[in-house]
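1. Turn this into a model:
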Amino acid sequence: MLIGRNNFDIDDLKDTDEFTVQTTRGGKLKEVSCNMYPNVKLTFITAHRSKGLEAKNVIIINAKNRITGFPNQMTDDYVLSYVLTDAEEYLYAEERRLFYVAITRTKDTTYIITPERNPSVFIKELMTKQKIAMQYNNVNNNIEDNPTCLKCDSGKLVIREGDNKFVGCTNYPMCQYTNNYTEIIKNPIRCDVCHDFLVRRNGSNGPFYGCSRFPKCENTISLK
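-> Modelled structure (predicted):
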């Protein structure tokens, strides 16, 4: 079962080479076919209409931090909250209840699709307060061959950009491993002392490999 916050959330799959979407039952239910896996039965429904339903596996889509994401930010009016005497204690309180309905529709596993750079505020809460890790998949660049994170042992190391480029874990913010040496992505050589990465350096006697954690780790290996 695919669950969206809005009816139009499924429109991103329409008219694509990967999926076919057909409307049934008077427009209340949409059948989705994946051309790569034609035998897999997929249905799309909104979170409101999913109440009381169950599926073995649930995928919640459009968990983005935007006005029409999940939560739908048009439902909570900041100005109106000042004049209502029964204003909810939590931001997006009704949306929060609806999100709970969506994630509990499964008999087995619920998957939530969210963008890495602009996730829903609900996703941030799940990751920080409930300690639910994120699995990162880059649809544009294959990262399967990237080094595995040394800290969490489940994420992949990728290049990120802040004030400067650096290496971070795809499970951030659950895992906050960083490394300032981006060359370790293509040339991951493990330090046999601290088990971090060795990077190429230049010394008075020529180039050598030194630990990226120097001066905490002073391990070196001669290029010879």
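2. switch to C-alpha atoms for all contacts and neighbour counts from now on
-> Fine.
3. which of the residues in the helix or strand harbouring V167 are buried?
-> For V167, the element it lies in under DSSP states H and E is strand 165-169. Residues of strand 165-169 classed as buried: 166-169 (neighbour count, 16 or more other Cα atoms under 10 Å).
4. hey, where'd the strands end up in the chain?
-> Along the chain, the stretches classed as strands by DSSP state E are 2-4, 19-24, 29-34, 37-46, 55-60, 106-112, 157-161, 165-169, 178-179, 189-190, 197-203, 206-211, 220-222.
5. The nearest residue to V32 once chain neighbours are set aside and G4: what is the separation?
-> Sequence neighbours aside, V21 is the residue nearest to V32 in space, at 4.6 Å (criterion: Cα to Cα, 6 or more residues apart in numbering). Applying Cα to Cα, to the nearest Å, the value for V21 to G4 is 14 Å.
6. ok, those two, which is more surrounded?
-> G4 (25 against 19; other Cα atoms under 10 Å).
7. re earlier: ok, the residue nearest to V32 touching E31?
-> Yes. If you go by Cα atoms under 8 Å, V21 and E31 touch, sitting 5.8 Å apart.
8. Mutual contacts of the two, please.
-> None of the residues lies in contact with both V21 and E31 under the rule Cα atoms under 8 Å, 6 or more residues apart in numbering.
9. and this one, so I can compare the two:
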Amino acid sequence: MLKLSNNLLGLPNKMTDEPLLSLLLSDNEAYRFAEERRLFYVALTRTKNEVVLLAPSEASLFVEELLKDNNYILTTADGAVNATACPYCKTGKLVIRANTAKGSQFLGCSHYPSCNQTFKNVEILSDSMLCPGGESGFMIKRNGRFGDFLECTSYPECKNTIKLQ
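-> Below you'll find the model as predicted:
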């Protein structure tokens, strides 16, 4: 699907309708841009194999809703919305999952069960720094007997650390 940008001619189209057209359409819709939303839904669900959404950095509100509703973790850089990529498989996105037995949350790859990478520290999203050793992990803050330091989430397989001053 093309034109999934958040501008005048994107989807949803933000051009004002002709006054004559407003006489034919009902105003009591539950959602904003209800007609465009139905068209978007039909395009997503009526494909034979897969659908590819091409969205620029200024993504449509429909694309943002779709990502948020599926628990994709969104980050912003210079106003652009991005999903956090799985550092292990590189193609999946990190999503927040719930551990019902422990009543806690963790991060998992959207490609599960093909990629079963998980992170128990949801807080890595606020300051995500990939492990510089090339491992599939993030650097998280730890406290040891010699003070604070950063450690890879893949410990003990990856023993990369960075001492903090």
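10. returning to that earlier point: let me know which of the strands of structure 1 is tucked in deepest.
-> When the strands of structure 1 are scored by mean count of other Cα atoms under 10 Å, the highest mean neighbour count falls to strand 2-4 (a mean of 25).
11. helices or strands up against that strand?
-> Using 3 or more Cα pairs under 8 Å, 6 or more residues apart in numbering; DSSP states H and E as the contact criterion, the elements in contact with strand 2-4 of structure 1 are strand 37-46, strand 55-60.
12. For V199 of structure 1, find the nearest of those.
-> Between V199 of structure 1 and the helices and strands packed on strand 2-4 of structure 1, the shortest gap by Cα to Cα is with strand 55-60, which sits at 40.9 Å.
13. Tell me what angle that closest one forms with strand 106-112.
-> Relative orientation of strand 55-60 of structure 1 versus strand 106-112 (axes from the mean of the first three to the mean of the last three Cα atoms, to 10 degrees): 20 degrees.
14. what does strand 55-60 of structure 1 rub up against?
-> Outside of strand 55-60 of structure 1, the residues within contact range by Cα under 8 Å, 6+ apart are 1-4, 102-103, 105-113.
15. 6 Å - rerun?
-> Counting by Cα atoms under 6 Å, 6 or more residues apart in numbering, strand 55-60 of structure 1 makes contact with 1-4, 106-112, all of which sit outside it.
16. how big is the angle separating the strand holding V167 of structure 1 from strand 157-161?
-> With the same axes, to 10 degrees defining the directions, strand 165-169 of structure 1 sits at 140 degrees from strand 157-161.
17. which among the contacts of strand 55-60 of structure 1 gets closest to Q176 of structure 1?
-> Once Cα to Cα is applied, the member of the contacts of strand 55-60 of structure 1 that ends up nearest Q176 of structure 1 is I112, at 21.3 Å.
18. What separation is there between that closest one and T43 of structure 1?
-> Computed with Cα to Cα, the distance linking I112 of structure 1 and T43 of structure 1 is 16 Å.
19. swap in P173 of structure 1?
-> If you measure P173 of structure 1 against T43 of structure 1 using Cα to Cα, the figure is 32 Å.
20. Same check on E144 of structure 1?
-> The separation that E144 of structure 1 has from T43 of structure 1, given Cα to Cα, amounts to 29 Å.
21. mind checking how far the helix with the most length in structure 1 is from the chain centre?
-> With DSSP state H setting the assignment, residue counts place helix 93-103 as the longest helix in structure 1. Shown here is helix 93-103 of structure 1, whose average C-alpha point lies 19 Å from the average C-alpha point of the whole chain (Cα atoms, centre = their mean, to the nearest Å).
22. Also stretch 15-25 of structure 1?
-> Put simply, stretch 15-25 of structure 1 sits 25 Å off its chain's centre (Cα atoms, centre = their mean).
23. Can you pull out the residues in contact with it?
-> With contact meaning Cα under 6 Å, 6+ apart, stretch 15-25 of structure 1 is reached by 13-14, 30-35.
24. mind giving me CSV with these and columns for distance to K216 of structure 1?
-> Conversion of these to CSV gives the following (distance: Cα to Cα, whole Å):
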residue, distance to K216 of structure 1
L13, 50
K14, 54
K30, 57
E31, 57
V32, 54
S33, 54
C34, 51
N35, 52
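25. The residues you listed: which two are farthest apart?
-> Taking every pair in the contacts of stretch 15-25 of structure 1 and measuring Cα to Cα, the maximum separation is 15.8 Å, between K30 and N35.
26. Show me what K186 of structure 1 lines up with in structure 2.
-> With TM-score structural alignment defining the correspondence, K186 of structure 1 maps onto S126 in structure 2.
27. let me fix that: R201 of structure 1
-> With TM-score structural alignment as the criterion, R201 of structure 1 pairs with R142.
28. Pull the contacting residues for its match.
-> Taking Cα under 6 Å, 6+ apart as the definition of contact, the neighbours of R142 of structure 2 are 148-150.
29. out of those residues, who's nearest L24 of structure 2?
-> Out of these, the one with the shortest distance to L24 of structure 2 is L150. That distance is 61.8 Å, counting by Cα to Cα.
30. That closest one is in contact with T161, isn't it?
-> Yes. Using Cα atoms under 6 Å, L150 of structure 2 is in contact with T161, at 5.4 Å.
31. on that earlier part again, the match of K186 of structure 1: neighbouring residues, count only.
-> So S126 of structure 2, with other Cα under 10 Å, has 8 neighbours.
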